[in-house]
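[1] got a predicted structure here, sequence first:
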Amino acid sequence: MFCCFGSGRCICVGKKDTTAFYDTCDFSLSKLKYTAFYDVLFKECKLTGTDFSSCNLFSSFRFGQCQMRYVNFRRMKMIKTSFTMCDMAGADFANANLQGSFFGQCDLSGAMYS
């Protein structure tokens, strides 16, 4: 996977079996307005302060060993999303649908849920 970030855009090239895979990419403070994601794995990525709340599609997400402090998932439909060993302190899950989601060994201190 090759990721190039600049001018507020991210261009990612390379998929395997329709699954997008982001490995050690830095999305910190990104506003992902009008962005569509489907079947995505983020591994060891920096997502600090990233705003996912305006994404058009948010389905089949997995996060592993990511820095996700103050990430915004407000009002997102995040059914069966997997978070493993992520630093999610201060994350905003207000009014998000987390049905069937998994949080394994994550730091959720100060996270907001309502």
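    Cool, the structure landed.
[2] could you use CA atoms for every contact and neighbour count after this?
    Will do.
[3] in whatever helix or strand Phe61 lives in, what counts as buried?
    Assessed by DSSP states H and E, Phe61 sits inside strand 57-64. Of all the residues in strand 57-64, those buried under the rule 16 or more other Cα atoms under 10 Å are 58-64.
[4] just the strands in this structure please.
    Here the chain has its strands, by DSSP state E, at 2-6, 9-13, 15-16, 19-23, 36-43, 57-64, 82-84, 102-104.
[5] now tabulate the ones you listed in TSV and tack on distance to Ala91.
    What follows is those, written out as TSV (distance: least, Cα to Cα, whole Å):
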stretch	distance to Ala91
strand 2-6	23
strand 9-13	22
strand 15-16	28
strand 19-23	20
strand 36-43	16
strand 57-64	14
strand 82-84	12
strand 102-104	13
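[6] comparison target, given below:
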Amino acid sequence: MTKNLKVDLPKIHPDLEEARFRNIYMEEDPYLQECAITGDFVENEDVEKLILSKVTFNNATIMDSSFYKVDMTDVIFENCDLSNTNFKEGILYRILFKDCKLMGLDLELANLRHVTFENCKLDMSEFVEADLKPVLFENSSLKSANFYDTKLNKVKFNQCNLEDVDFTETNLNGIDISTCKFEHINVDIKSLKGCIVSSEQAIGFSTLLGLKVKE
């Protein structure tokens, strides 16, 4: 159950030195630690096994880039645009995305531990076969997001837009979507078992069971 979900926030020292994202190329391995990046612009980068530790990104744009197998610990993204960025097979631990544009973000096969998405735009994002525990989606848009065969353990969707989200082959037992809005989502009956929904949502899901609701 996710009623009292506890998601740890990033642990970062308040006084960080300013840096540029391109500082990753100054080391033998792509690596950034204990620094603050503000207003940076990155596009069409391709960096494998990038390591980020205790880093804050504010008003940064990192678009159409690939960071395959990224390893992030204690990182904050605030007011950032990471549209169409690839974090496939990445490890994300104690990460906060706040007020970010994350359309088309690719987290396929990624491991997310203690990750918070707050007031974010995650439309068309990919979580295929990812492993999430615990993760909070707060007041965020996930229209047409793909959670196919995703492991959701201690995951909460609060006041989110789940229109046309794909939960096929994803176990929703204990997952609470009762405060979310949608007219249609893709889900199979087996996956829906144990999902926590509102009474209004339950009427809509009854069609999956072949029921006809009499007014």
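    Perfect, I can see it now. Quick caveat: nothing in here was measured; it's all calculated off a predicted structure.
[7] returning to that earlier point: which one of the strands of structure 1 lies closest to Met76 of structure 1?
    With Cα to Cα as the criterion, Met76 of structure 1 lies closest to strand 57-64 of those, at 7.6 Å.
[8] and the angle for the closest one with strand 36-43?
    0 degrees (axes from the mean of the first three to the mean of the last three Cα atoms, to 10 degrees).
[9] list the helices and strands strand 57-64 of structure 1 packs on?
    strand 36-43, strand 82-84 (3 or more Cα pairs under 8 Å, 6 or more residues apart in numbering; DSSP states H and E).
[10] what is the burial count for Asp99 of structure 2?
    By other Cα atoms under 10 Å, 19 other residues sit near Asp99 of structure 2.
[11] aligned partner of it in structure 1?
    Taking TM-score structural alignment for the superposition, Asp99 of structure 2 sits opposite Thr24 in structure 1.
[12] contact partners for the residue lying closest to its match once chain neighbours are set aside?
    In this structure, Thr24 of structure 1 finds its nearest non-sequential neighbour in Cys45, 4.4 Å apart by Cα to Cα, 6 or more residues apart in numbering. Neighbouring residues of Cys45 of structure 1 by Cα atoms under 8 Å, 6 or more residues apart in numbering: 22-27, 65-67.
[13] show me what Cys45 of structure 1 aligns to in structure 2.
    Using TM-score structural alignment, the partner of Cys45 of structure 1 in structure 2 is Cys120.
[14] so where do the helices sit in structure 2?
    189-192, 199-205 (DSSP state H).
[15] corresponding residues in structure 1 for the last one?
    Helix 199-205 of structure 2 falls opposite no residue of structure 1 when the two are matched by TM-score structural alignment.
[16] and that helix, what does it pack against?
    Counting by 3+ Cα pairs under 8 Å, 6+ apart, helix 199-205 of structure 2 packs on no helix or strand.
[17] would you confirm that the match of Asp99 of structure 2 contacts Lys43?
    Yes: using Cα atoms under 8 Å, Thr24 of structure 1 is in contact with Lys43, at 6.3 Å.
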